[in-house]
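1. curious how this folds, go ahead:
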Amino acid sequence: MKFKPKKDLLYGLILLPLGIFFIGFGASFPFIFEANLVSIFVITGLCIPLGFFFLWCWFGTSYLISEETLVVKQGPFSRSITIDKIETIERNTMPLLSSTALSLESYIIQYKPYQTFIIAPENIEEFVGKLQEKNNHIKFTRK
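-> Just a heads-up that it's a prediction; the model follows:
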């Protein structure tokens, strides 16, 4: 079952304008500035992919629960977590620090010994319920 991420306006106000800016700046740089060929390739080659990366992270984040795994996709990155290895899911108390989630209301999945990943599905109750159907030992703390 596929779950959409919860998206906060704050993250949208950061990622979307940055993505559009970098794509626009990278595409218009050769026409606006009188720069040498190397500068044009470097600036354009860095800005346009970076802009697409920000947009891909915003539009390409999802959580997929299959029979045995939880697959977290975020832009070009994907992580697969075996559901049997998940120990706890708890509220993230420091959401702005080291979070790849698109919401301030995020949760930490702890799996294996000392391995964690931060998520923010739209409906956390349904998401955790589906995971607990497959592994009833998962402890969920909403705090």
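
2. only C-alpha atoms from now on, for both contacts and neighbour counts.
-> Will do.

3. relative to residue 53, how far out is the residue nearest in space to the middle of the chain?
-> With distances taken as CA atoms, centre = their mean, residue 74 lies nearest the centre of the chain, 4.1 Å away. Distance of residue 74 to residue 53, given as CA to CA, to the nearest Å: 10 Å.

4. residue contacts, the residue nearest to the centre of the chain?
-> 56-57, 60-62 (CA atoms under 8 Å, 6 or more residues apart in numbering).

5. number of residues surrounding the spatially closest residue to it that is not a sequence neighbour?
-> Of all residues not flanking residue 74 in the chain, residue 61 sits nearest, at 4.1 Å (CA to CA, 6 or more residues apart in numbering). Neighbours of residue 61 under the rule other CA atoms under 10 Å: 25.

6. what does residue 19 give?
-> 23.

7. please identify the helix or strand for it.
-> helix 9-32 (DSSP states H and E).

8. so what touches that helix?
-> Under CA under 8 Å, 6+ apart, the answer for helix 9-32 is 40, 43-55, 58, 102-103.

9. what about 7 Å?
-> 40, 43-44, 47-48, 50-52, 54-55, 58, 102 (CA atoms under 7 Å, 6 or more residues apart in numbering).

10. please give the structure of this sequence too, so both can be compared:
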Amino acid sequence: MYFSSKKDSWMTIIVWLFAFLFIVPPIFSPDFGVWMTPEFLDQHWIKIVFLCPIGFCLLWIWFKTGYTIQNNFIKIQYGPFKKEIKIDEIHSIRETKNPFTAPSLSMYRIEINYGKYNTIQISPKNIDEFIYELEKRNSNIQIKKI
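-> Now for the predicted structure:
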């Protein structure tokens, strides 16, 4: 079962703004901005080669962030990055509100504690349904509500 990531409006603005700034100016306005580079690096194609992949990576993260519960695993995809977690290894889940790094596009997240000391924060669009699917597969998971 696939769960897409919840997307906050502030994250929408940040991702799309930076993707735009990394893709459009290097292609259509090569003299845009201050480029503190040596003369031999201050060429149009070098700006495209270095900046456009960053912009496209941001868009890849935007469109391909989601979580799949399949068999006995949670498969997390965050753009080009992937991770699998065994559902049997999950011992607790708690809701959290955190703006810092995680494979999610929202501040409203759940923190999954698994293994001995491992933690990951994700933000499925429908948190209750996601937790319900996990509990069906592992009834030993402790759920901590805020």
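
11. TM between them?
-> Scored against TM-score structural alignment, normalised by the length of structure 1, the superposed chains reach a TM-score of 0.89; 140 aligned residues with a CA RMSD of 1.8 Å.

12. so where do the helices sit in structure 2?
-> 9-28, 44-63, 127-137 (DSSP state H).

13. to residue 121 of structure 2, which of these lies closest?
-> helix 127-137 (12.0 Å; CA to CA).

14. follow-up on the earlier one: and the residue nearest to residue 74 of structure 1, how far from residue 6 of structure 1?
-> 10 Å.

15. what count of nearby residues applies to residue 130 of structure 1?
-> The burial count for residue 130 of structure 1: 15, using other CA under 10 Å.

16. one more: residue 65 of structure 1?
-> 20.

17. quick check: closest non-adjacent residue to the corresponding residue of structure 2 for it.
-> Matched to structure 2 by TM-score structural alignment, residue 65 of structure 1 sits across from residue 69. Leaving out its chain neighbours, the residue that sits closest to residue 69 of structure 2 by CA to CA, 6+ apart is residue 1, at 5.2 Å.

18. what about the one you found, how many neighbours?
-> Residue 1 of structure 2 has 10 nearby residues by other CA under 10 Å.

19. give the full set of residues in contact with the residue nearest to residue 74 of structure 1.
-> Residue 61 of structure 1 is in contact with 5, 73-75, counting by CA under 7 Å, 6+ apart.

20. one more pass at 8 Å, please.
-> 4-5, 72-75.

21. quick one: it from residue 127 of structure 1, how far?
-> 15 Å.

22. can you check residue 103 of structure 1 too?
-> 16 Å.

23. between the two, who's got more neighbours?
-> The neighbour comparison of residue 103 of structure 1 against residue 127 (other CA under 10 Å) goes to residue 103, with 22 against 19.

24. alignment lookup: that one to structure 2.
-> Per TM-score structural alignment, residue 103 of structure 1 is aligned with residue 106.

25. touching, that match and residue 8? I think so.
-> Yes: Residue 106 of structure 2 lies in contact with residue 8 (CA atoms under 8 Å); the separation is 4.9 Å.

26. how about TSV for the helices of structure 2, with distance to residue 93 of structure 2 added?
-> Formatted as TSV, those follow (distance: least, CA to CA, whole Å):
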stretch	distance to residue 93 of structure 2
helix 9-28	24
helix 44-63	24
helix 127-137	8
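
27. which part of structure 1 lines up with stretch 122-133 of structure 2?
-> Counting by TM-score structural alignment, stretch 122-133 of structure 2 corresponds to residues 119-130.

28. residue in structure 2 matching the residue nearest to the centre of structure 1?
-> So, by TM-score structural alignment, residue 74 of structure 1 is matched to residue 78.
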